[in-house]
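1. Here's a sequence, model it:
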Amino acid sequence: MSNSQPAILAPVPAMGRYLFFSMVNVDALSAALTRLVDVADGTQTLVGLGPELVAALAVQVPGLHPMQAISGHGVDVPSLPVALCCWLRGSDRGDLVHLTRKIEKSLAPALKLTQLIDAFRHGSGRDLTGYEDGTENPVDEAAVEAALVPGGQSGLAGSSFMAVQQWLHDLNAFDAMATVEQDNTIGRRLSDNEELKDAPPSAHIKRTAQEDFEPPTFVVRRSMPWALGQQAGLVFVAFGKSFDAFEAQMRRMVGQDDGVTDALFKISKPVTGAFFWCPPLHEGRLDLRLLGL
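-> The predicted structure follows:
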């Protein structure tokens, strides 16, 4: 869809940076968002607005709501609401540093940068465990159908609902596994990325097989690995025409459907989680008409 932010359907960049902002001055919010429109192009800078920010403007975006924390069967999926998220994309880290400063200045004093995650593409698009990420991503028209709100209401059509989680890997625990256990955890062979037909029910791809849900839970994943000091993991990002598909997959991962917990939790855990609405573009600029701007 030509009026969506192009970063949603574009390939994952060589380098990325995720900026998470909290609100500090509601009275200055409208002016700050107006300035952001002049900075964010939807390609190098994708913008997602959180439910808290939209509520502060006394408006509604149909389908936007906070992520719910989920617990069960010994695992926890946290929710840490964020007012605004910017995903910066590029190939030069220095450029992303300068773009970060520009965005910070445009959003002050309404919003304050409270978390920053630098990320990168690993190889051909692999998680740090070595497995291909997003193998089952829909493509072309199927990706448009899965990720974007269809035509209709001006200011809403072409937008997308984005789920963002920072996952922290225990790579030592993963390395301690035998190769067959690693493959059974993911549900694919590391050697050739082939799906294991006899993988156990707890295998990650068995838990999240999009076509096995009713209705199917197709999303467009645009995740990127991250590393800081001795810690590393994945910034999981999923775009959908609603949050329904993501929420259905997370419920199954924690075992709410059948009591089977995703084996991925043995080697990784989410430490943050938030929902955002990514507005469409109008004449090449962020379309904030739904917000009254």
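
2. alpha carbons only for contacts and neighbour counts from here, please
-> OK.

3. Give me the three-state assignment for residue 237.
-> strand (DSSP: H, G, I helix; E, B strand; the rest coil).

4. ok, so what distance separates residue 225 from residue 62?
-> Relative to residue 62, residue 225 is positioned 31 Å away (criterion: Cα to Cα, to the nearest Å).

5. what about the helices in this protein?
-> Along the chain, the segments classed as helices by DSSP state H run 29-37, 51-56, 93-107, 140-147, 171-175, 179-186, 204-208, 244-253.

6. and these as JSON lines, adding distance to residue 162?
-> JSON lines is the format used below for the helices of the chain (distance: least, Cα to Cα, whole Å):
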{"stretch": "helix 29-37", "distance to residue 162": "19"}
{"stretch": "helix 51-56", "distance to residue 162": "12"}
{"stretch": "helix 93-107", "distance to residue 162": "20"}
{"stretch": "helix 140-147", "distance to residue 162": "9"}
{"stretch": "helix 171-175", "distance to residue 162": "27"}
{"stretch": "helix 179-186", "distance to residue 162": "23"}
{"stretch": "helix 204-208", "distance to residue 162": "17"}
{"stretch": "helix 244-253", "distance to residue 162": "9"}
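
7. one more to line up against the first:
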Amino acid sequence: MDVTASRITARALQLQLHSQRLARLSHGRNCLCVVPPQLRLHSRPRSSLSRHSSSSSHNYALSGRPCSSISSSGSGAASSISPISSSKPSFPSPSPSRSFSSSSSSHLNAKTQSSKSLKKNSTTTATMSQNQAVQASLTKSATFLVLTINSSSPSALKTIRSVLASVSDLAKNVVLRDLNSQFSCAVGIGSDAWDALTAGTGLGRPAELHPFRQISGAKHTAVSTPGDLLFHIRADRRDICFEFERQLLAKLGDAAAVVDDTQGFRYFDARDLLGFVDGTANPVGPAVPDAVLIAGEDAACADGSYVVVQKYVHDVKAWGGLSTEAQEAIIGRTKLDNMELDDQPDGHQQAHKTLATIEDDDGNEYSILRDNMPFGSPGSGVFGTYFIGYSRRLWVIEKMLERMFVGHPPGKHDRILDFSTALTGTTFYVPPPSVLESLGSD
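-> Got it, this is the predicted structure:
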């Protein structure tokens, strides 16, 4: 081999490795980093790069979702090789996604391409903002705040309308503390509160909205408890949730009273305090909007969602007295690797995962979106799960709870209830942001 050619090849590989290090550093800092032209490998025949390109074809996604690779341009040649140029990074909201050009053009052209991408993504964000954050990513921390309206205060309704209309402004106050905190807040309004808050506004009543209906089985009861407003506050930082709640309650003043304030946390690999993975049946990708967002069946309330919350406490001592096999039979999944077990024949005792699965006569499954979280205090002997389920169809969750508490067939209730007691039960409607904003127009 020619000595000069060998040195050039070695130098090119050094530059490639250096550009990859810069790319990794830039992604680690969530910043826009364009590799200088002198550190890029320009287009070369694909065959000569085949040994090295695999190490630089990664798709980086800080949000945990896979990113789409940008196709190489040119005939029979590969474009610039670097993790930046071969992927479209996805950054945690609210930071907009940034896409990077895969060409070996100038630094100025790279900036222009990034600017165009930011403009395109801002349009996409505006389109997706028609609904509240019911589809937000799972976070490490959450606050479930339920309140009732203070009917003795003559200004309560006016105050609450104003606060609901300004929730987005409150969110901005805390989001700026940490743009990567994955903060979101979904606001739900109860049946009676909806009538009071929307009186005279011309807003239609959601077709399925009604107070939570108590479900009484032979042994266990799904209780119905008060609740006019729900604030589902989520973030990867507990202090961000705390600060939003503090500012929110300060604005509400005596217009509303807190009836439940529960702080949840993510437990290891999304497990509950019974030791099993929770939320496996959640819809993913394109199936999520169809499962959780009201559509043409109730056009006046389209892009809204129903949400049911229940606060369960567990008898972990009694649960721990069961063998792993017995626990798995109750849940319907293996404890260690979360593998689904076979259903029991019709008429026999069914597992929790079977009773919580709702299908129509044709076998089509209706999904809901859960964001359950553990809560508790070992020192106080409290171990619980806060159930929260979003659905396009309220009847799906109600049917699920009926099968659990009454049994299917009746009398064969969900055996998880022998170790878990429901302390609360409330239903809300989560309207689109535009509806919340309109409440402050008076």
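
8. Could I get the TM-score for this pair?
-> Remark: TM-score between the superposed chains equals 0.90 [TM-score structural alignment, normalised by the length of the first structure]; 289 aligned residues with a Cα RMSD of 2.5 Å.

9. the more surrounded of residue 225 and residue 62 of the first structure?
-> The neighbour count for residue 225 of the first structure versus residue 62, taken as other Cα atoms under 10 Å, is higher for residue 225 (26 against 10).

10. The more buried one corresponds to which position in the second structure?
-> Matched across to the second structure, residue 225 of the first structure falls on residue 374, judged by TM-score structural alignment.

11. which ones are touching that match?
-> Residues counted as contacts of residue 374 of the second structure (Cα atoms under 8 Å, 6 or more residues apart in numbering) are 264-267, 272-273, 383-386.

12. sorry, back to before: compare the helices of the first structure and give me the one nearest residue 69 of the first structure.
-> helix 244-253 (10.1 Å; Cα to Cα).

13. For the contacts of residue 374 of the second structure, which pairs are in contact in the first structure too?
-> Retained in the first structure by both residues aligned by TM-score structural alignment, their matches' Cα atoms under 8 Å are the following of these: 264-267, 272-273, 383-386.

14. Closest one of those residues to residue 191 of the second structure?
-> Distance to residue 191 of the second structure across those (Cα to Cα) is lowest for residue 386, with 21.0 Å.

15. Show me what the closest one aligns to in the first structure.
-> Counting by TM-score structural alignment, the partner of residue 386 of the second structure is residue 235.

16. go on, residue 143 of the second structure?
-> Match for residue 143 of the second structure (TM-score structural alignment): residue 17.

17. can you check residue 209 of the second structure too?
-> Looks like residue 209 of the second structure aligns to residue 64 there (TM-score structural alignment).

18. wait, its match sits on residue 162?
-> No - with contact defined as Cα atoms under 8 Å, residue 64 of the first structure does not reach residue 162; the gap is 9.8 Å.

19. excluding its backbone neighbours, what's nearest the aligned partner of residue 202 of the first structure in the second structure?
-> Matched by TM-score structural alignment, residue 202 of the first structure corresponds to residue 350 in the second structure. In this structure, residue 350 of the second structure finds its nearest non-sequential neighbour in residue 344, 5.9 Å apart by Cα to Cα, 6 or more residues apart in numbering.

20. Could you tell me how many residues sit around that neighbour?
-> Neighbourhood size, residue 344 of the second structure [other Cα under 10 Å]: 13.

21. Count the neighbours of the counterpart of residue 192 of the first structure in the second structure for me.
-> The alignment partner of residue 192 of the first structure in the second structure, by TM-score structural alignment, is residue 337. By other Cα under 10 Å, the residues close to residue 337 of the second structure number 9.

22. Quick check: the gap between residue 337 of the second structure and residue 326 of the second structure.
-> Where residue 326 of the second structure is concerned, residue 337 of the second structure sits at a distance of 16 Å (Cα to Cα).

23. what does residue 391 of the second structure give?
-> Taking Cα to Cα, one finds residue 391 of the second structure at 31 Å from residue 326 of the second structure.

24. Comparing the two, which residue is more hemmed in?
-> A direct count of neighbours by other Cα under 10 Å for residue 391 of the second structure and residue 326 places residue 391 higher, at 27 against 12.
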